[in-house]
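In: Okay, predicted coordinates and the sequence, questions at the end:
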Amino acid sequence: MDKKTLSERDICTKFITPAVAAAGWDIQRQVREEVTFTHGRVIVRGKLHARGKARRADYVLYHAPNRPIAVIEAKDNTHGPGDGMQQALDYADALDVPFAFTSNGDGFVFHDHTVDGSAPGAAVETHLTLDQFPAPADLWARYCTWRGLDATSTPKAEAPYYDDGSGRAPRYYQVNAINRTVEAVAKGQQRVLLVMATGTGKTYTAFQIIWRLWKSKQARRILFLADRNILVDQTKNNDFKPFGAAMTKITGRKIDTSYEIYLSLYQAVSGAEEDKNVYKQFSPDFFDLIVVDECHRGSAADDSAWRDILEYFQSATQIGLTATPKETREVSSTFYFGEPVYTYSLRQGIEDGFLAPYKVVRIDFDRDLQGWRPPRGMLDKHGQPIEDRIYNLKDMDRQLVLEMRTQAVATKVTQFLKAGNPYAKTIVFCDDIDHAERMRQALVNLNPERVKENRKYVMRITGDDAEGKAELDNFINPEVRWPVIATTSKLMTTGVDAQTCQLIVLDQHIGSMTEFKQIIGRGTRINEDYGKFWFTIMDFKKATELFADPAFDGEPVQIYEPTEDEPPTPPDTDAPPDGLDPVRPDPGDDPPDADRPDDDTAPRRKYVVGGDVTVHIVAERVQYYGPNGALITESLRDYTRQCVAKQFRSMDDFLRRWSSADQKKAVIDELAALGVLWEPLADEVQAKTGQPLDPFDLICHVAFDQPPLSRRERAEGVKKRNYFAQYQGAARQVLEALLEKYADTGIEPIEDLKILQLPPFDRIGAPMELVKAFGGKAGYTQAIADLERQLYPPRQA
């Protein structure tokens, strides 16, 4: 047998899998092949979307289900045995495993991250023959040493996951988070922090952590704390449902201590008055484990009533969950809980394709930028004399209400929805309840036809409005159309699982990075069943400037400053940290309790000015989420040239790739994966040329400065060359219709065989009949290739 002639799959089947099996690995239980562990980044093209390349490991080896410990990258025998190592190490890092192997069928190259390369005679990478592959017990022992697990903690860390037999399994980053947390607790760590971006399944992750600790009897009685009723109810009814009769929600003032799993609002068990501190009905050592959801809020402040609960149960292991750890000079999540045992960021979630990318529409008004000064002695609509000074963006909707500004915001929102999908779920974040009500009225008046269809088209959902709050579940339910637009202040900044939210409007002053992250998180969920793959942020108050702050998507850095006379207590000791500087966070920085109105705590004087003071847009720009996680603000043309230059050295190089591609869609997808933004690029070029260009001409024109041809011009050129003369009957009708479809919609649709099911092809004949008119599928495919060669003839020298 000549190995050089074998495919990579043959190498796996004939050499790698047998070698792994011979080492003692259970092929059915411990070895998985071709493991795809990401979805591939969502790439938006017009109203369509595509997926970037998903990450797929050739092999993942497991100690037990959801306990990966090694990856193997295979290559065919034309490669060296170590050629795939960098790729294997990349996958090993993502899957949080220390062992990476590569093989071409001759042997293995073994990278062992547990080895101290500085030790005499120790080698991080070694060559192994096929019969030297390590046994499962060998790698597991090395893994435990690497993780710091000893004879006592190892059995605890091996506690099984919950499996209901449905096939649902945690995603790779959830596995990392769960294993890291369970291992930390098994080793005796008392405070554990887990940071996961909004929309990545923190509650399901928490459930699996609690389940494993509960089943292994490391935690017999557990308290799950949240600060929103909706969070507690969603948790109890969904992810935590398997706990069944062992679980209860604390609702009254009397505690039943016969349960094992307790879910509660902070507010339900604590209060400013001692008789409201229901949690004290439990003994201080009652709970073995407390899980704190959204721990960046009250539990991060050392003088809060919420922190009192944690300190009362200080002997319990405490796990903090957050998408946005709070780190200021007054408040610190990491000071109390310690450094995160695992972090999964928004950027990583978007890159992996688990979270939705976004584009930003920034709109600036003249009064915000240039300021407005009232004429001397001017009274507002309520008869108040307006203080004589210059009002600008920082004053809008706080000290000064310009009714025309509210109207202008509502108009832009309405125009955006009407131009796309008027039923796209939309959240408008306002500065306070009064602002949210004015915005609701403006949107109602601008959308009379939708409001006539259903009066709940626009609803104010704030803490003080019972009817609005009652519609929150309908808003977040993908199956319920109404409400479509929600105006709010603080109530919907967090804990709202709005899977189909496609537009987030920022008309709110946001000075807190924590709150900004939470608000952006309302749009980051993907819901494929309802076509939600991306979302838009419309910003009227420069809030999106926070995207440029390194803290937006970076690791949390502790900058908390304890008092000088008392040193900080290490986070992983049993004693709670004391001696913290008792400074309360800004009340405007955190969402208030779910059962209180969400207005600011201190009243402000507002001046309301009517329609005599006009407001105009002076600047509007669109920014796009780029492949590196940063917003693209440069010229689209310059950015496109840079993207194309990464793949093609010259126009001839591009033309060769385009001509040789069996499907042009492959080239289009390659460039999209590199960051080419087809939709905005096509819109920008069409605005200047007046003609819709297909991707080929867009690249030739923008990247290589060639005069463009429109799709219609290319189609007419094919007709003039009388290309169809060689075809008769149904075959000719199909090709003529395909050419017309190309002129209307571009190259990609005509490459998809499913197009034959659509008009006008369905009037010519059934898809199978149409394919037979070309002599079969091979003939049809050849005809499409010939048509594409006619559309893109060789460039004349």
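Out: Here it is on my side, so go on. As the structure is a computational prediction, the values presented were derived from the model and not from experiment.

In: going forward, measure contacts between C-alpha atoms and count neighbours the same way
Out: Will do.

In: neighbours of the closest residue to residue 494 other than its chain neighbours, just the number please.
Out: Counting by Cα to Cα, 6 or more residues apart in numbering, residue 494 lies nearest to residue 518, which is 5.7 Å off, once chain neighbours are set aside. By other Cα atoms under 10 Å, 21 other residues sit near residue 518.

In: Identify the residues contacting residue 518.
Out: Neighbour list for residue 518: 198, 323, 324, 493, 494 [criterion: Cα atoms under 8 Å, 6 or more residues apart in numbering].

In: Name the SS class of the third one, please.
Out: With DSSP: H, G, I helix; E, B strand; the rest coil as the basis, residue 324 sits in coil.

In: I'd assumed residue 297 was in contact with it.
Out: No: assessed by Cα atoms under 8 Å, residue 324 is found out of contact with residue 297, at 9.1 Å.

In: one step back: which of the contacts of residue 518 lies closest to residue 763?
Out: Closest approach to residue 763 among the contacts of residue 518 (Cα to Cα): residue 198, at 48.0 Å.

In: Pick the one among the contacts of residue 518 closest to residue 726.
Out: Of all the contacts of residue 518, residue 726 sits closest to residue 198, with 58.1 Å by Cα to Cα.

In: if we can go back for a sec, spell out the secondary structure type for the residue nearest to residue 494.
Out: Recorded secondary structure, residue 518: helix (three-state DSSP).

In: any idea how far it is from residue 675?
Out: Distance of residue 518 to residue 675, computed by Cα to Cα, to the nearest Å: 26 Å.

In: Next: residue 416.
Out: Separation of residue 416 from residue 675 (Cα to Cα) stands at 25 Å.

In: Comparison target, given below:
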Amino acid sequence: LYFGIYQTLWSPDKDGVRLFEQFPHDFFDLVIIDECHRSGFGTWREILDHFGSAIHLGMTATPKQDENIDTYAYFCAEEPEVEVDPEHPEQGTWRPPAYLYSLGQGIEDGFLATYKVHRVRTTVDASGLHLQDAIERGAEVFIPEEVEPREVYTTPQFEREITLPDRTRAMVKHLANLLRRFGPMDKTMVFCVDMEHARLVARLLQDEFGPETGLDNYAVPIISEEGEEGRRWLEDFSDSDKKAPVVATTAELLSTGVDVPSCRNIVFMKTLSSPLLFKQIIGRGSRLDPATDKYWFRIIDFTGASRLLDKWDRPPVPPPEPPKGPLTAVLTGHVFHAQTGDLIVGAAVSVRTGPNTQQGPIRTDEDGAFSFTGLPAGTVTLIVSYPGFARRQVRVTTIADKEVTADIALKPAREAGGKIRVQGLEVTIADEAIFLIEATGEQLSLSEYRDYTRQRVIKAAPTRRTLRDIWVNPARRRAFLADLRRASIHPEVLGEVLGKTEADAFDLLSHIAFGSSIRTRDDRAAAFRNREQAFIMSHGENARRVILELLDKYRVGGVEQIRPEVFQVSPFQEWGGATKISHWFGGTEELKEVLDEMQERIYPEAEVMV
């Protein structure tokens, strides 16, 4: 069994022989490539081709599929070809992986934390920023000399091309209110546009929470420029046993390779277009953490990044067909300075002919010329670069048995211009969608979600009495709750956003569906003790202790605590567990009858007869 990394395998010895070349072609029977979305291209492809007789098994959580690298095209070439969607054959075919394990399946199987989406838009994100309008409303606008302003700026340009401190403050203020509601000490990652933005967000959150928590490192920027202090902050943030830092802001550093199991909130203040990067970022929140009782996390989305969620578990589009036909086309040309016309010697030139296939890079000769032979006929991509110049990528159409010429002009690279800065805007929250219906990808506001929940509950239980009959039957209740969760209805989340975290789940659902009052578990436990004295006193002293302890378990955790498995935990375990406790009730069946009767009596039938 051999372990290696690409860089080591590619390194040559004193005679110029690379390490992988020192092994015979048939030395390995199986080559396993971890993070295989990085392979199948360039020098890595040469290593794999050297061991071409072996089975290549690629493993990745982030497969790529574009004109540059196609993980599917390389590793799935020998898999059976199937339709992308059997119900829509016009979508074509693809070769799926030998084994596919989706995020949704990982959540379903209990390996990953599930997620809830809380989407927020500011007024400026909803309508865009018209510079002239901002000036007319009295905002201060600073435009660097070298920048040509746009007429309208939208979310993707915010903090990249134009800095809006008032927008950032509005988002941070709203986030602070959410954190106070959800739990101000819950570990939170905030993904920002760049390092300057990350510093600003961290400072504003520190100003919000530093005084009230007494922590001078409540919110910290974890960015490359923070050096040793940043690395120390990251270690402390990743440690579930350390309460601070609570919030980490970053631009890129936390997107991959960081394990923070206790992270409960992933916040987007930057726009994303890549499902790959989005998946990597969300992975930071999907870790389970029994140590902090974390089994789900929130996505708090200010920039619409959560629109990428519905792409996770879809099969990819069919891979592009590689060029066919004879490899007889020729492509030649020159590379020159766009402003002076001088030929550029030593420019790097390569031709991409398809996913995972490329010729070059080669260098232009003393005349600034390049030449490629043995190319397929069709569209290829010519890639040209040279230090100090902007890289160019040009599509060229080649012709079989003929030479095509393409002369490439490179412009000198210039430093990015400064950002436009606008201050004095009035920015508020325009709308807020808290809930994602996972089956459809639809995002709903709280009022819309309540109406959606009401319809689903009434469909299963048309009356409050029917709902109570379902609820007091453990098997029917669990099936009912499982159906609700499959429909993205989670009573515990509803309780949180309604500010009723201590409410009984039955009462929450009954309130939403039928308008009944909301009772807390404390209310129901106290009512049980007062109303059911005859039931309690009908049992012996030890049995009464058990009933009252079960009632306290319900008060803390809900009706699902009243089940046989509860006797495996303290204090029941110390009392002898289910076996000994059952004797106090006259036997196992009698104990089970008491558990069922307690659930009936916590939700008395009389209260739904009114």
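Out: Sure thing, it's come through. None of these values were measured; they are calculated from a predicted model.

In: TM-score them against each other, please.
Out: TM-score of the superposed chains, computed with TM-score structural alignment, normalised by the length of the second structure, equals 0.65; 506 aligned residues with a Cα RMSD of 5.1 Å.

In: corresponding residue for residue 289 of the second structure in the first structure?
Out: In the first structure, residue 289 of the second structure lines up with residue 527, judged by TM-score structural alignment.

In: Oh, that last question was meant for residue 605 of the second structure, not what I typed.
Out: Under TM-score structural alignment, residue 605 of the second structure pairs with residue 793 in the first structure.

In: picking that back up, count of neighbours near the match of residue 289 of the second structure?
Out: By other Cα under 10 Å, the residues close to residue 527 of the first structure number 18.

In: Enumerate every residue touching it.
Out: 499, 500, 533 are the contacts of residue 527 of the first structure under Cα under 8 Å, 6+ apart.

In: Okay, and the aligned partner of residue 259 of the second structure in the first structure sits in which element?
Out: Taking TM-score structural alignment for the superposition, residue 259 of the second structure sits opposite residue 497 in the first structure. Assessed by DSSP states H and E, residue 497 of the first structure sits outside every helix and strand.

In: Looks like residue 497 of the first structure contacts residue 522 (just checking).
Out: Yes: using Cα under 8 Å, residue 497 of the first structure is in contact with residue 522, at 7.0 Å.

In: ok, the two, which is more surrounded?
Out: A side-by-side neighbour count of residue 497 of the first structure and residue 522, using other Cα under 10 Å, places residue 522 first with 25 against 22.

In: Name the nearest residue to that one, ignoring sequence neighbours.
Out: Excluding its sequence neighbours, the residue lying closest to residue 522 of the first structure (Cα to Cα, 6+ apart) is residue 498, at 6.1 Å.

In: ditto for residue 49 of the first structure
Out: Residue 49 of the first structure's closest residue in space is residue 43 (Cα to Cα, 6+ apart), at 5.5 Å.

In: Also residue 472 of the first structure?
Out: residue 461 (6.9 Å).

In: What does that neighbour correspond to in the second structure?
Out: Aligned counterpart of residue 461 of the first structure in the second structure: residue 223 (TM-score structural alignment).

In: So residue 128 of the first structure belongs to a strand, correct?
Out: Yes: the assignment for residue 128 of the first structure (three-state DSSP) places it in a strand.

In: Tell me the spacing between it and residue 68 of the first structure.
Out: Plainly put, residue 128 of the first structure is 21 Å away from residue 68 of the first structure if you go by Cα to Cα.

In: which of those two has more neighbours?
Out: Shown here are residue 128 of the first structure and residue 68; by other Cα under 10 Å, residue 68 has more neighbours (24 against 17).

In: Give the aligned equivalent of that one in the second structure.
Out: Aligned partner of residue 68 of the first structure by TM-score structural alignment: none.

In: could you show me where the strands are in the stretch 451-600 of the first structure, in order?
Out: Under the criterion DSSP state E, counting those that start in this stretch, the stretch 451-600 of the first structure contains strands at 458-460, 485-488, 501-506, 535-539.
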